[in-house]
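A.B. asks: Give the three-dimensional model of this entry:
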Amino acid sequence: EIFADQNDMIAKLSKDQVIRAKLDAETLSITIYNSTEKSHTNVDGSFMWSQLYLETLLRMPQRPFAKDELVQICRQHYHGNESELIKLENFHQTYTPNDAVKWYTKDCFIYRSLNKALRVQDIDLLFAFGFMILDIFNQLKLENNRFHYTTGETIIRCYRGQAIAKEELNQVKSNIGHFISMNSFLSTTQDRTVALIFAPTSNEIYEKVLFEIQVDMNLMQTMPFADVAHLSYFDQEKEILFMCGAIFQIKNVINNETEGLWIVQLALCSETSNELKDLFDYQKQRMADTTDLISIGKLLREMGKFDKAKRYYQRFLCELSSNDPNISVCYYGLGVVHDREDNYDEALHYFKKALDFQLTVLFLNDSVFIGKIYGSSGIVYYHKHEYDLALEHFEKSLNILLRTIGQDHGDTALIYTNIGRTYQAQKSYDLALENQSKALAIRLKVLPPDHPRLARSYLFIGDVYGDKQEFQLSLINYKKALKIQQKSLPENYIAIGITFHRIGRMSTNAREYQSALESYILNFILSN
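C.D. replies: Here you go, the predicted structure:
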């Protein structure tokens, strides 16, 4: 480009430098869903949980002091950085939801902090940014509607120049035909030349990559995307911004030796087209009965992040009025977390508080929630080896649930599971199998085929067969459980390692020593 005026050249160079710094800060974080890969290295669970967490953030109602909380966090982070603090104060005083994209594209703390939080899944910081993520989502959704009416094209192509780690590129190459999710916002351009300008040079760690993204404008139910050039702080022509969590199919990966880069061809996908749809729908349904911090606490609990779950439950308790029904929900959640941390007396304490609140404040005595409290209390007594008390609480729970929600329900299945486990502990193996089989039959009816609770049913049935010295039947059920877990849980989830240990132990009992060794090695890898 030739400039007649030196000031124009300086302005252009300064602008390019800012954009380059912005692209550097937007290092991509991706997760891949491969429905056919069953090895312990797959990332399918991470794919699911990142989608669910984003869904939870987008669903939560706005909190009145959310912006103040974010500003306070950023003040601490940028303490001593006067330039950023000035921008932060300007943000605090002037930000409105209609400025969300503009602030995101500005050279300041927002895109650096937000994209980093998205990349590393910093749950606390993402929660603080929740209001802005929702504002960007809503703005992109509005602009997406306009974009559809004004573009006049049925297919558009977008480009993104990027350096990605060689290992990550290899993962993409080995998953052609499968799905990829962008964990951060994805800034692209419709100008291929512009994208190439900002594609960094390859080195021993990173490869130079050009993402070519095909977008079918008639596709429904996608994460929103839009031309944001008129909203951006830098008025870049043909800038298309995709919402974080957008899902693409990997069409091809080409080594372009002429340009010295790899071309990754992607196609934007509908949320209904990826093979985790049934599982997402079920998980969203499970999350739908709670809002705000309870949603976050429940999701963190499901993810095994117990300390953070407790913090959010306690935080929400401080925000509730004295007769709010959600108080007992928080007490229940705290009880579940303490039970999973083996703090049994503390767990019983919170379950009792939840039950007392239901009985004495809300004047309820025969609700599904009370049935769940009795059931969870029974689990704690089971963990304390007080099996008669456990069965007593499970029977109370089962009677309430059968009256209120009936036989074919996930909560009823859970009670049958726990009754079966208790009979197994008492060495009543036939009664144990009878109840575990009831639980499995219900779950096969009401759950999607790859749900983690189905895996648990197979594991418990495998445990009973192991105690009965029927090792091959045990292994069959363990392997069914493992197949489900590898599709539905994060790759480093502790439950997968425990399942490998179970398979190793049972293979040893069955004198299948090579299989046992392989399973123990995989358990060791996941445990370290």
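A.B. asks: C-alpha only now, for contacts and for neighbours.
C.D. replies: Will do.
A.B. asks: since we're on the nearest residue to residue 496 once chain neighbours are set aside, how many residues are nearby?
C.D. replies: Setting aside the residues directly before and after it, residue 496 is nearest to residue 485 in space (C-alpha to C-alpha, 6 or more residues apart in numbering), at 6.4 Å. Counted with other C-alpha atoms under 10 Å, residues neighbouring residue 485 total 27.
A.B. asks: So residue 485 sits against residue 453, correct?
C.D. replies: No: assessed by C-alpha atoms under 8 Å, residue 485 is found out of contact with residue 453, at 9.3 Å.
A.B. asks: show me where the stretch 51-200 of the chain has helices.
C.D. replies: Along the stretch 51-200 of the chain, counting by DSSP state H, counting those that start in this stretch, helices occupy 66-77, 82-94, 100-105, 109-120, 123-128, 130-151, 166-173, 192-197.
A.B. asks: how long is stretch 249-263 end to end?
C.D. replies: 14 Å (C-alpha to C-alpha, to the nearest Å).
A.B. asks: Please determine how far residue 229 is located from residue 241.
C.D. replies: From residue 229 to residue 241 the distance is 9 Å (C-alpha to C-alpha).
A.B. asks: Ok, residue 467 next?
C.D. replies: Residue 467 is 56 Å from residue 241, by C-alpha to C-alpha.
A.B. asks: Another sequence for comparison is provided below:
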Amino acid sequence: MEMSSIDEAQMNFICLYPDNEIEDFKTHLYEISNSFRFYTNIRSCIKFIKLLKNEKILLVTSDFYIPKILSHLDIFHDVNFIYIYYSNKDQYKYIFHEDLNIVGIYDKISLLISSIQEQIISINKQFYQWTFFNEENYSKRDLSKQANDFLWIHLFHRVITQFPRDKQAKQQLMDYVRLYFKENFEEEYESNDALCCYRKNFSLQKMINKALQTKDIDRLYHLRYFLSDLSECLSREQQQIVESGIENIVFTQEMKLSKNEFNYLKENQGKLLSTKGYLFLNSLSKNVTTEFIENKDLIDVILQIECNLKEMGNNHVFTDLTRSNEKEEVLFDLNTTFRLESIHQDKQIWLIKMIATNDGELIMEKYIEDTHRQIENVSISIIFGKLMCDMNEWNQSQKYFEYLLNDLSSNHEDLAWIEHSIGQVHHWKGEWNEARIFYDRAYDRMIKTDPIRMKDSALVLTSI
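C.D. replies: The predicted structure is shown next:
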């Protein structure tokens, strides 16, 4: 379920600023995100904006350019968020124009940066999707017969942490992100930089979470090296928090939900849920007074998440406890599972309480065990690809297995199952000739091994 009505358009960050001041301004804006494009010439800026059809734009500019912006209302009317900064406080004045989406006007750089950060976090929250799991009697059910997004997200997390972390995987990552981000990705990326890269690069966050929501295997496979790095960084950060003596943390987050979204959550109280992506929050201190702007179409809620760090298992969380006295950044790993404990109203504000739990890991292990009863000793990589087939994601499953076939060594033990799985995809798509080719290749590979894989080859024959 999507927690937003926002579309999937790309967010573009632009800074239009005078040449003699832009270098200092770059330093401040790069603290927020390294996705900013910088311009000193308004014509070049306009040329770029014209290319961004149906895409969202956040513009930071100087009061110096206001007259020129007002003379190009046909262009800047389409900019979604405009921030204006006065470097000279003596010249500060309030500006309003009904055809411009001016968020705010600032004469203090700290307030400008804080406001932009809030806007990015607000946008980011709207990209989350939730997936629920009904755990009733799951220990007595054959989970191998199930196929859903909850299992997909947990298996995917396990798979990326087990993929080979070799030079080929890193080079595929670098080639891909440089093609996508051009100059905005670090030239000398190191694995320890993953968490910092993710926090600072809004476009990278957006790309990853959209790929996870749509199960875009092509994009996710190229990003696997980075995603593995990110999970490893989160694991180390959480361990450091635990070693510091902190065991329990409670995070709170303001949100606005549509009535349908709110009612859907109420209907699923008591159930387990995960996000189809990395949950990135800007947690509020308990001492901060919450103020909401009234909107009849949306329901104001406070999301409260309680975490016992020692009981979270392989669910990892990063929190920047030193960011400020009032707020802290919180990033939950991809496979984090929550229990929706309760939803109740407190002083006209709805409070949604969740608890981080390790139950998602237990359910995934049960799914793997049940699958192994059908096919003994098959690897997690193969199980994940077969899950996509069971979800009728045939094209994504085929892409995934073809990537494995191309990248794994010629004597890898999974090759026969990969060829068999590609054959099954062709079979289910009605491509009988192509299916037979891969079935035969899988069978030949199994009977030529030493010792012969009799049981596995028999299963392949049943497909033929």
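A.B. asks: Just give the TM-score of the two.
C.D. replies: In this superposition the chains share a TM-score of 0.65, using TM-score structural alignment, normalised by the length of structure 2; 351 aligned residues with a C-alpha RMSD of 3.6 Å.
A.B. asks: Residue 467 and residue 241 of structure 1: who's more crowded?
C.D. replies: Set side by side, residue 467 of structure 1 and residue 241 show more neighbours around residue 241, with 22 against 14, by other C-alpha under 10 Å.
A.B. asks: For the residue mapped onto that one from structure 2, which three-state class applies?
C.D. replies: Under the alignment (TM-score structural alignment), residue 241 of structure 1 maps onto residue 331 of structure 2. Three-state assignment for residue 331 of structure 2 (DSSP: H, G, I helix; E, B strand; the rest coil): strand.
A.B. asks: Hmm, residue 331 of structure 2 is touching residue 281, no?
C.D. replies: Yes: with contact defined as C-alpha under 8 Å, residue 331 of structure 2 reaches residue 281; the gap is 6.3 Å.
A.B. asks: sorry, back to before: need the next SSE after the helix or strand where the residue nearest to residue 496 of structure 1 lies, C-terminal direction.
C.D. replies: In this assignment (DSSP states H and E), residue 485 of structure 1 forms part of helix 471-488. Once the chain leaves helix 471-488 of structure 1, the next helix or strand it forms, by DSSP H and E, is helix 494-509.
A.B. asks: for that following helix, packing partners?
C.D. replies: Helices and strands touching helix 494-509 of structure 1, by 3 or more C-alpha pairs under 8 Å, 6 or more residues apart in numbering; DSSP states H and E, are helix 471-488, helix 513-527.
A.B. asks: Deepest-packed of the ones you listed, please.
C.D. replies: helix 471-488 (a mean of 22; mean count of other C-alpha atoms under 10 Å).
A.B. asks: what's that helix in contact with?
C.D. replies: With C-alpha atoms under 8 Å, 6 or more residues apart in numbering as the test, helix 471-488 of structure 1 has contacts from 35, 38-40, 42, 44-45, 48, 450-452, 454-459, 461-466, 495-496, 499-500, 502-503, 506-507, 509-510.
A.B. asks: For ChimeraX, write the select line for the buried members of these.
C.D. replies: Selecting only the buried entries of those in ChimeraX, with 16 or more other C-alpha atoms under 10 Å as the criterion:
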select :35,40,42,44,45,48,450,451,452,454,455,456,457,458,459,461,462,463,464,465,466,495,496,499,500,502,503,506,507,509,510
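A.B. asks: so residue 439 of structure 2 sits right up against residue 423, yeah?
C.D. replies: Yes: contact criterion C-alpha under 8 Å: residue 439 of structure 2 and residue 423 qualify, at 5.5 Å.
A.B. asks: so what sits against both of the two?
C.D. replies: With C-alpha under 8 Å, 6+ apart, residue 439 of structure 2 and residue 423 have no common neighbours.
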